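S.K.: give me a model of this one.
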Amino acid sequence: MKIAICIKQVPDSWAEKKMAAGVLDRANVDAVLNDLDEYAVEEGLRIVEANSPTKEAGEGSGHSITLISMGPERATEAIRKALSMGADDAILISDAALAGSDALSTSLVLAEVIKKGNYDLVICGTESTDARMSVVPAMIAERLNWAQLTFAGKVKVDPAAASVEIERVTEFGNQVMNAKFPVVLSVVEKINEPRYPSFKGIMAAKKKVITTMSLSDTGLAATAVGASAAWSAVKDALPRPARGAGVKLTDEGSGGEKLFDFLVEKRLA
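M.R.: Sure, this is the predicted structure:
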């Protein structure tokens, strides 16, 4: 079974973010592996471990896990972390022409790379913390004409039957879905608890292969990606205003009334 896991390097959620020329300034902020992608990596490892004769991922398991990421060269930092968790190898698509790509362009590039890998299963986190759109997994599936099983809270893979079954929570209750390989799967953060990379895993990750591809390697033209091909653009952005001082009420026996009046004024009561 060949598994691909799509991951992304994103600005640290706790860092102050700024816009530059209509896009998020990524160069001047700390960057990390997208939190929600860690759950995808963990689930991929668990799937391999559950179906491996050695009960471990990696060499001897009979299965492989390849990470796929699109981003600048520094994205290798996030890739190395995911490799240290236990993935086998990785592909980084990095090209200046990709800067400013939207979800449509990103899904196009990822789909083209996935096509070349003959994968049985592609796993994604539900969304990236820098965009919060939750659309890329479905877009990849549509471009590949594969089945999509999204927002999975539980996953069961049967390699012998070449099938995947998931359970997910919807507004109408729990829903069970299944599909035959090849499948694009997205997982929610409650599905598991990502492992911490071991010292052995960190050292092994330094030797694992990261194949870098340019845009031309994917067979796509520069006009199909980047800011010029994006279907939306940020025209203006303002920093979040500073938090104003609160209202201080002195209770001289009528504090409750003053609080009630304040809530009424703010239409909260």
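
S.K.: C-alpha only now, for contacts and for neighbours.
M.R.: OK.

S.K.: any idea how many residues pack against the residue nearest to H63 when sequence neighbours are not counted?
M.R.: Excluding the flanking residues, the one nearest H63 by Cα to Cα, 6 or more residues apart in numbering is M1, at 4.9 Å. Number of residues near M1 (other Cα atoms under 10 Å) recorded here: 19.

S.K.: correct me, but M1 touches N51?
M.R.: No. M1 is beyond contact range of N51, at 9.3 Å (criterion: Cα atoms under 8 Å).

S.K.: next up, the contacts around the residue nearest to H63.
M.R.: M1 makes contacts with G62, H63, S64, Y119, D120, L121, P159, as judged by Cα atoms under 8 Å, 6 or more residues apart in numbering.

S.K.: list just the nearest of the residues you listed to A224.
M.R.: Taking Cα to Cα as the measure, A224 lies nearest Y119 of the contacts of M1, at 24.3 Å.

S.K.: from G153, how far off is the closest residue to that closest one other than its chain neighbours?
M.R.: Of all residues not flanking Y119 in the chain, K2 sits nearest, at 4.9 Å (Cα to Cα, 6+ apart). Going from K2 to G153 by Cα to Cα, to the nearest Å gives 21 Å.

S.K.: one more sequence to fold, the one below, so I can look at both together:
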Amino acid sequence: MKVLVAVKRVVDYNVKVRAKADGTDVDIANAKMSMNPFDEIAVEEAVRLQEAGKASEVVVVSLGVSACQDTIRTALAMGADRGVLVETNTELQPLAVAKLLKAVVDKEQPQLIILGKQAIDDDANQTGQMLAALLGCAQGTFASKVEVGDGTVSVTREIDGGLETVALTLPAVVTTDLRLNEPRYVKLPNIMKAKKKPLDVLSPEALGVDISPRLKTLKVEEPPKRSAGIKVADAAELVAKLKAAQVL
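M.R.: The predicted model follows:
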């Protein structure tokens, strides 16, 4: 079974981002970049499936600028076999990402596609669902447990009411949640080995995909600063203030 994992290069989760002075975008100049944490979980799950003898090959794909190769190399150091970069300088929105991934899936023919449930930069939570719809295959989102069987995959999903387990027929798309696993620490020898693993570079044009943006960002601004809190003498005063503020 071949597993394809999509990874995204994002601003590191420890970095506090700021809006540009002109409000056109987020300022990421000189910011530390890393693999999207949910995608890191997806890579870990794919590698664990391979280590358990459930997967024969793990292919990692990323979309974006040339620097995304660093993100792919990180996934290769975690244990993936080879990488694919669809290189473009155009802003990629969820639908364009899903279309590009579909083109890569059509080329690679994996039985299982694993993605993070969302990226921490745009928090869209759309690509996995769009990809499954474009492929016309089963999907299991927000996975906290994945078990692969003979031509099937069982996915335990985190939902508002608790947990839901769905049985999917392969090929299928699975998106990962935080509680699925804990990604391994990448050791230096594996980082060195990853430099020798194959990495193919494609273009959207070669895949025949139109990635023109459908949405336009009007303005980016930081949330307003919170005002100072106040103390109340008792519960009655608290209720009165809440009623005055029309919270109750």
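
S.K.: now check the first structure for the residue matching V17 of the second structure.
M.R.: In the first structure, the residue matched to V17 of the second structure (TM-score structural alignment) is E16.

S.K.: which stretches of the second structure form strands?
M.R.: Under the criterion DSSP state E, the second structure contains strands at 2-7, 9-11, 18-19, 26-27, 33-35, 57-64, 82-87, 112-116, 138-148, 152-159, 162-169, 172-176, 199-202.

S.K.: quick one: the third one to the first structure mean distance?
M.R.: The reference is to strand 18-19 of the second structure. After superposition onto the first structure, strand 18-19 of the second structure sits on average 2.8 Å from its aligned residues (mean Cα distance after the TM-score superposition for the first structure).

S.K.: tell me what that strand is packed against?
M.R.: Counting by 3 or more Cα pairs under 8 Å, 6 or more residues apart in numbering; DSSP states H and E, the packing neighbours recorded for strand 18-19 of the second structure are strand 26-27.

S.K.: could you pull up the residues touching K18 of the first structure?
M.R.: So K18 of the first structure contacts L24, D25, P239 (Cα under 8 Å, 6+ apart).

S.K.: now the buried members of these.
M.R.: Buried subset of those (neighbour count, 16 or more other Cα atoms under 10 Å): L24.

S.K.: how close does the residue nearest to H63 of the first structure get to A230 of the first structure?
M.R.: 35 Å.

S.K.: rewinding a little: TSV for the strands of the second structure, including distance to A124 of the second structure?
M.R.: Below are these laid out as TSV (distance: least, Cα to Cα, whole Å):
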stretch	distance to A124 of the second structure
strand 2-7	15
strand 9-11	13
strand 18-19	18
strand 26-27	16
strand 33-35	16
strand 57-64	16
strand 82-87	20
strand 112-116	11
strand 138-148	14
strand 152-159	17
strand 162-169	22
strand 172-176	13
strand 199-202	25
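
S.K.: for P189 of the second structure, which of these is the nearest?
M.R.: Between the strands of the second structure, strand 82-87 lies closest to P189 of the second structure; by Cα to Cα that is 16.8 Å.

S.K.: just the angle between that closest one and strand 57-64, please?
M.R.: 20 degrees (axes from the mean of the first three to the mean of the last three Cα atoms, to 10 degrees).

S.K.: could you give the residue range in the first structure aligned to strand 82-87 of the second structure?
M.R.: Taking TM-score structural alignment, strand 82-87 of the second structure hits residues 89-94 over in the first structure.

S.K.: for the most centrally placed residue in the second structure, what are its contacts?
M.R.: The centroid of the second structure falls nearest to G116 when counting by Cα atoms, centre = their mean (3.4 Å). Each residue near G116 of the second structure by Cα under 8 Å, 6+ apart is listed here: 6-7, 36-42, 128, 175-177.

S.K.: which one in the first structure is aligned with it?
M.R.: Using TM-score structural alignment, G116 of the second structure sits opposite G125 in the first structure.

S.K.: burial check on the residue nearest to its match when sequence neighbours are not counted, number of neighbours?
M.R.: Of all residues not flanking G125 of the first structure in the chain, D37 sits nearest, at 4.5 Å (Cα to Cα, 6+ apart). Look at D37 of the first structure: counted by other Cα under 10 Å, it has 28 neighbours.

S.K.: please pull up the equivalent of D37 of the first structure in the second structure.
M.R.: So D37 of the first structure corresponds to D39, using TM-score structural alignment.
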